[in-house]
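Visitor: Let me see the structure of the following:
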Amino acid sequence: MKSDFKFSNLLGTVYRQGNIVFSQDGKQLLSPVGNRVSVFDLINNKSFTFEYEHRKNIATLDMNKQGTLLLSVDEDGRAILVNFKSRNVLHHFNFKEKCYSIKFSPDGKLFALATGRFLQIWKTPEVNQDRQFAPFVRYRVHAGHFQDLLSLTWSSDSRFIISTSKDMTAKIWSIDSDEKDLASTTFAGHKDYVMGAFFSGDQENIYTVSKDGALFVWEYSAKPTEDEDEEEDEEDIDLSKYSWRIAKKHFFYMGQAKVKCVTFHASSNMLVVGFTNGEFRLYELPDFVMIQQLSMGQNPINSVTINQSGEWLAFGSSKLGQLLVYEWQSESYILKQQGHFDATNSLTYSPDGSRVVTAAEDGKIKVWDVASGFCLATFSEHTSSVTQVRFAKKGQVLFSSSIDGTVRAWDLIRYRNFRVFTAAERISFNSLAVDPSGEVVCAGSLDSFDIHVWSVQTGQLLDTLSGHEGPISALAFSIENSVLASASWDKTVRIWSIFGRSQQVEPIEVYSDVLALAVRPDGKQVAVSTLKGQISMFDIEDAKQVGNIDCRRDIISGRNLEDRFTAKNSERSKFFTTINYSFDGLAIVAAGNNNSICLYDVPNEVLLKRFVVSKNMTLNGTLEFLNSNKMTEAGSLDLVDDDGENSDLEDRIDNTLPGSRRGGDLSTRKLRPEVRVTAVEFSPTAAAFAAASTEGLLIYSVDNSVVFDPFDLDVDVTPQSTLEVLAEKEYLNALVMSFRLNEEYLINKVYETIPLTEIPLVANSLPVVYLPRLLLFIGNFSLESQHIEFNLIWIKAILSAHGSYMNLHKHIFATPMRAIQRFIGRIAKEVVSLGTENKYTYKFLTSTDGTVAGEDEDVLLEGASEDDEEQDDEDINVDSDDETGWVGFEGKDNKLPLEANNDDSSDEELI
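Guide: Model prediction:
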């Protein structure tokens, strides 16, 4: 059992707050998810989350035009500079003020920062600059606004910058001191906040958009005079008569809605506006022609951006955590994702490990693809919060239990609900277990002391298992022998034989309230987590305790803001509420209402590794000690509601309902989220485990890049040494060395040199680390290659040797297998069309016994054998002497060449 798990991805959350940014090539979208940054690859359909964390939620971020540096700033003004290519943190910096916007200049030399009512301009750190004490050097500070800044926009030549503010004005600033007089202008005239200001493509006009829906077009012109007929020479232009003036005024007329966000694409003159009612519009400027008008819901659109080509629009809405990428020309969605609105209750892996299903308090069930990080489907048939989800063994059927009193079965092939199970009376189900055969489903409740058993085929209630003297807290089936284990508040664990004749069971005394239960995969041991912070292991056959782990000292418990006691004296989180066995039963992962996920070694009863769930200080329970400067006699200053001091009306009004969100006191309107993990589970592939937390669905996996490879330690791996090894007929070593060097020409050379007889041996001995790369190479190379049978033999040998491993790691081989399928599909189509077109030629050639009319009878077709009976025994014939790769297909007596030899012109005319 490997223990070197590391954070690999964050699922279940796609957008929280702040601005979203496209990469320079427009293929990737960066979205802030709490105190982390997620990147969505829109071309390859993948996503990943940076490993670094901020101390608080991210307020704004931006990436330079070169695509190398990412700068993100949290709510307190603490910034982290990251190398986007290598994903390494370069520098931490504190701006010591709240930042509203950050923008890199188009040339990448500077970046502008909106902090309060000041505009700060900083130099971008460079590799080739002189060594200095601080990587960040402030270049200039501009002050001129009277209220907080809202947005920043650079000119295309990086000479000017426009800032907009809540003081209903916009200002243009110059980077160079020599041009200060040309750019000392205030754009006034709006009657509400100026949400954005933009340069036109030729920088002759400036567009400003206000919150009340007004668009002003400004142009640099002279003041109109009475002597308009007198034309001045171009050389004698008096700049003192010129100024920025309003040329046109346009209005959106959107009723009660306000402008929430706006962006402009200069090269296509397209303006995109998002409103507080969830509507967005596309306008063409300067004529102000509305192109499209759509809605993404009823909640405000918080952020909008356009990619470099102007084809894709990205929208973010923080109310429900929605992220949308829209192609406006084809009116289609490139990406449409939404996380859970409320706390996640449960998760489960599919049997092949390629998908994770989550259930939440919002009554929705979401299916997530582990490899891509995207949500594949959402089920919303439950009318109340979903408490638990479980897969059947084959992975095609999913079961879920809910507080609404139903257990539902879902078909994951057609994505529909096909069964609803209910009890004789309406009770809320909180635990669920599915028989490995998929014939029986069981559910327990806190309202009843009985376990309900249904038939999946008929939907009928088969039995109610009575015996517990308290509410049922957890259920679990054994994978091997279909034994059901149940835990209850009566401080006992019972083992039921569902399919046995006798239902007499003896309770196993635990001497404490059982919070979670897990059965070892072989069905011989059961582990329970108790309220006293212990994990106890019991032998199922003998009903005896075989082990115990004391977890209290391993748990990192934080102090909530409203706590009157220290974290050391807190008993609230000194236990685990969810546990799960590893695939081999040698390890247990455990988590609960605290900031730690612990991995334990079962035979030795020791802690292997502890993971910190989150470092986000905006969550309750992440800090062990509170800030004494904020502590008063009435409690912490962070608990004081200061929303009434906000400048925006919509920020002052609180429309939330008491008890509408889970956590803390249900009578309060606003809740400070508490860090907790509601479910953990190992992947069936044993390479990862998932944890459903307050921050989202955390995926921890074993880093495959650190798998030991002896060639990593060899400094003599060069192209010359690779060719020497190839000449010595060490084909496996040569192939691995070529992949280590990652030179395509070298891989091609080694790949085509390996003889047919050696292919099965090389494929069988190839390390699994190189399997995806080899398959992807074959899939891409074979589309242009002439050696059809050679590539097919390679594919067959790889699938025969490593098919079972590939089946367990489908998410790793998804892209290579698509390339292979594309090759096979295209070749099959070409072969069918070729055979149809040459049907009569083929019949003629087979009827002439290998001779061609008009030629000497001694001349035989290349590839045609003199002994027809020997030819019938072979399906496909390859002439190894021919460098162009002679490939034929089985006929009656002869083979039809797909490509002719250059020396034989008569054969070229046959096709």
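Visitor: all contacts plus neighbour counts: C-alpha atoms, from now on.
Guide: Fine.
Visitor: Going by residue numbers, what spans are helices in the stretch 251-400 of the chain?
Guide: For the stretch 251-400 of the chain, helices defined by DSSP state H, counting those that start in this stretch do not occur.
Visitor: for the chain, same thing?
Guide: 649-652, 719-727, 731-741, 744-753, 759-765, 771-782, 788-808, 814-837, 839-847, 868-872, 905-908 (DSSP state H).
Visitor: what's the most buried one of the ones you listed?
Guide: Most buried of these, by mean neighbour count (mean count of other C-alpha atoms under 10 Å): helix 731-741, with a mean of 21.
Visitor: residues touching the nearest residue to residue 159 once chain neighbours are set aside, list them.
Guide: Excluding the flanking residues, the one nearest residue 159 by C-alpha to C-alpha, 6 or more residues apart in numbering is residue 175, at 5.5 Å. Applying C-alpha atoms under 8 Å, 6 or more residues apart in numbering to residue 175 gives the contacts 158, 159, 160, 161.
Visitor: Of those, which is the most crowded?
Guide: Neighbour counts for the contacts of residue 175 peak at residue 161, which has 23 neighbours (criterion: other C-alpha atoms under 10 Å).
Visitor: how about it, what does it touch?
Guide: 152, 153, 154, 155, 172, 173, 174, 175.
Visitor: please redo it, this time with the cut-off set to 10 Å
Guide: Neighbouring residues of residue 161 by C-alpha atoms under 10 Å, 6 or more residues apart in numbering: 103, 105, 112, 119, 152-155, 171-175, 183, 197-199.
Visitor: so what's it closest to, chain neighbours aside?
Guide: residue 154 (4.4 Å).
Visitor: my guess is the one you found contacts residue 163, does it?
Guide: Yes. With contacts counted by C-alpha atoms under 10 Å, residue 154 reaches residue 163, the gap being 9.0 Å.
Visitor: another one to check against the first:
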Amino acid sequence: MLSRREDFIPDWRLGHFANSTMRRLAGTLLTLLPLVGTLLGASPGSREEIFSAEEKLARPSSVKLESDADRFDLIRVFGYGWGPVDYSPDGRHIASAGASVVFLLDAQTYQIERQLFAEDTMGTMSVQWSPDGHSVAAASFDPPRVHIWDAATGELRVRLQGLNRPARSIAWSPEGSRLAACGANEIRIWDVKTEQILRTLSGNNSVAWSPDGRYVVTGFDEVVRIYAVETGQLVRQFERHRAIVQTVAWSPDGRYVASSGSAPFDLTVKVWEVETGLLVWTLPQNGGDAALAWSPNGAYLAAGSGSIKIWGAKSGQLVRSLGEGQTLALAIRWIAWSPDSARLVSGGGRVIRLWDVTTGDRITSLPGHSGTIESVAWSPEGRYIASAATDYLLNDRSIRIWDKDTGEPVRVIRDDICRYGFRAVDWSPDGKYLASVLLCDQPSIVIWETATGTEWRRWSGLVVYSVAWSPDGRYLAWGALDRKIRILEVDRWEIVKILADPMELGSSIAWSPDGRYLACRAGRQEIWIFEADTWEIVSRLPGRNHADFITWSADGQYLASRDGSSFGLANLINIWEFKTGELIRSLEDIQQVRGLAWSPNGRYLAAAEVYFIPSIKIWEVETGQMVARLLGHTDVISSVQWSPDGNYLASGSWDSSVRLWGVRTSE
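Guide: I've put the predicted structure just below:
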């Protein structure tokens, strides 16, 4: 039995932050500031203040929670990363970085062999193999540091600290004993063994070593700079770019340095002769901020932005274009050559692609989501997780079914008619079907056979917000734009009841565990509960504003819901006793909520919270104490769902990843 609300006085508080909308607006303003400054006469290369403001927005709370409750550990991330990529020196593996995870893939089969995690980190900006192939380094966004793992075991060996700002580029020295990291206005060079900083230099965005390990090249505003590592002395600089230098790369023979400018002021790649400082070529790009990589044999220079252009190193002539005509969809931001110079791997637009350089053909695209994940759902036996994505630009628009144990996608479901993607997904109790809500010109509910991925039934009409199977699988309920809830008898494929009221119904619906009741949002403030046999209202639970994201306790005695403004900073999670309608407890200090789930054992409530740093907060229901805050997603967390046995929690995010958290009992 839960304690009454008056017995609970919270003894912890977390700071209130702006919601996701404010965070995105701030990001947009920060992006526009260089352009505005230029129009007003300021240099387009001066961004120190911008980075400072950006990082203040991005830094998470440093709250540490101590509790005897269960531990929640990140087990797996489903997907293949969002962009940073690198080939291993022997060509057998590819490292691909995602939201706070690095995937190690077999370069021939593209199977994930290992996932590398670092606790309490946000985002991965860059990844690179060590020259001997034994280690993998990756730069995290927050806190700004570099992690180094043993590639064979996955053990986190080294944390390189001392960065003031996130490193956008990292580079191992040729002999592998040192590592350089470059962020906004600073380069740090460490001794990897001692973890001591050897040198601090000025630089922006990118860093690369000379083949002999004596020098590093970087950009500083519109200038390319070369430093002697031993002394820190500036020995050469090249000044022909018209905007911030984004990327630099040193040729394998050490004779040339390539650099790329920034959109929209400088859409060029420049190649410089190091010894003389001569500008050898200026190469056009069809997009700015090009990624650069020399082929290991020194024959080619690859530059990727909207597509990938491969230039002859001796002639400066365009040899091949990869992905031409697909500029918007590709959005190349990272590229890496295979050691034999025959293949390229590219990352960008949340898609990893492999290319054959000789033919120009795309070999494969790794089958992860590129769109924003809107919903996740567990199969009834707990073996699979379904994730549904919406994608207006990058042609994802899919449901993917993932094997929980292997992390591999076992099925990809697409709808050829739908232009935008899927809003919600729910698994039938027998596991044979998936119900999905499609966002299309003709909005639809489609039921898919999970064994084959083929369409079984379709209902088209109004825009649908939510969909839910009854526990016995007999009915499918959904709430639509016309503020009505429809109850469909699945076997007959016939709507047997329409629940309507002058108040808005149905943007959030949830069946009781025994299937006898259906709870739904009514208007802006209330939750109504209908009896499934008579469809009469048996209870009305009052709220403050926007009562939604309803979830039942496993025994059916309690309901929980979000209560608060869609865009407001302060939300509550209300817990109600179903039979009496009594408000038992309100959980406070939570920002905008996008998902809510009650654990099967009734002990925990998990809430997907949206503000500066997306997180999942977990409360112990009996005490009202928050026992965990799970970080790692880098964009809005749209859905959280417990596995049927309660041993795992799955979360889906607009960062295109599904994360699997394991519950480690404290007993």
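Visitor: Sitting in strands, which of the contacts of residue 161 of the first structure do you find?
Guide: 103, 112, 119, 152-154, 171-174, 197-199 (DSSP state E).
Visitor: Looking at these, which is nearest residue 701 of the first structure?
Guide: residue 103 (34.4 Å; C-alpha to C-alpha).
Visitor: For the counterpart of residue 321 of the second structure in the first structure, which non-adjacent residue is closest in space?
Guide: Aligning on TM-score structural alignment places residue 321 of the second structure opposite residue 293 in the first structure. Computed as C-alpha to C-alpha, 6+ apart, the closest residue to residue 293 of the first structure that is not its neighbour in sequence is residue 281, at 4.5 Å.
Visitor: What's the match for that neighbour in the second structure?
Guide: In the second structure, the residue paired with residue 281 of the first structure is residue 309, using TM-score structural alignment.
Visitor: gap between that match and residue 294 of the second structure?
Guide: According to C-alpha to C-alpha, to the nearest Å, residue 309 of the second structure and residue 294 of the second structure sit 12 Å apart.
Visitor: any shared contact partners between these two?
Guide: 300, 301, 302, 303.
Visitor: Strands - which of these land there?
Guide: 300, 301, 302, 303.
Visitor: Quick check: the aligned residue for the first one in the first structure?
Guide: Think residue 300 of the second structure. Matched by TM-score structural alignment, residue 300 of the second structure corresponds to residue 270 in the first structure.
Visitor: which residues touch the closest residue to its match other than its chain neighbours?
Guide: What sits nearest to residue 270 of the first structure in space, not counting adjacent residues and going by C-alpha to C-alpha, 6+ apart, is residue 284, at 4.8 Å. By C-alpha under 10 Å, 6+ apart, the residues touching residue 284 of the first structure are 264, 265, 268, 269, 270, 271, 272, 290, 291, 292.
Visitor: Pull out the buried members of the residues you listed.
Guide: 264, 265, 269, 270, 271, 272 (16 or more other C-alpha atoms under 10 Å).
Visitor: farthest-separated two in these?
Guide: Applying C-alpha to C-alpha across these, the maximum distance is between 269 and 272, 10.1 Å.
Visitor: what touches both of the two?
Guide: Residues touching both residue 269 of the first structure and residue 272 by C-alpha under 10 Å, 6+ apart: 283, 284.
Visitor: rewinding a little: tabulate the buried ones among the contacts of residue 284 of the first structure in TSV, adding columns for distance to residue 56 of the first structure.
Guide: Below are those laid out as TSV (distance: C-alpha to C-alpha, whole Å):
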residue	distance to residue 56 of the first structure
264	30
265	32
269	37
270	35
271	32
272	30
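Visitor: between those residues, which is closest to residue 790 of the first structure?
Guide: residue 265 (50.2 Å).
Visitor: Count the neighbours of the residue nearest to residue 70 of the first structure when sequence neighbours are not counted for me.
Guide: The shortest distance from residue 70 of the first structure to any non-neighbouring residue, by C-alpha to C-alpha, 6+ apart, is to residue 63 (4.5 Å). When counting by other C-alpha under 10 Å, one arrives at 26 neighbours for residue 63 of the first structure.
Visitor: The one 3 residues further on now?
Guide: Burial of residue 66 of the first structure, expressed as a neighbour count using other C-alpha under 10 Å, amounts to 12.
Visitor: check contacts around it.
Guide: Per C-alpha under 10 Å, 6+ apart, neighbours of residue 66 of the first structure: 23, 24, 25, 106, 107, 108.
Visitor: which among those residues end up buried?
Guide: 23, 24, 106, 108.
Visitor: contacting residues around the third one?
Guide: By C-alpha under 10 Å, 6+ apart, the residues touching residue 106 of the first structure are 64, 65, 66, 154, 155, 156, 157, 158, 159.
Visitor: Need the max-distance pair from these.
Guide: 66 and 159 (18.2 Å).
Visitor: how near is residue 171 of the second structure to residue 128 of the second structure?
Guide: Taken as C-alpha to C-alpha, the span from residue 171 of the second structure to residue 128 of the second structure is 7 Å.
Visitor: just residue 440 of the second structure next, same as before
Guide: Distance from residue 440 of the second structure to residue 128 of the second structure, by C-alpha to C-alpha: 41 Å.
Visitor: For these two, indicate the residue with more neighbours.
Guide: residue 128 (26 against 16).
Visitor: Pull the contacting residues for that one.
Guide: So residue 128 of the second structure contacts 84-88, 94-97, 135-139, 148, 169-172, 336 (C-alpha under 10 Å, 6+ apart).
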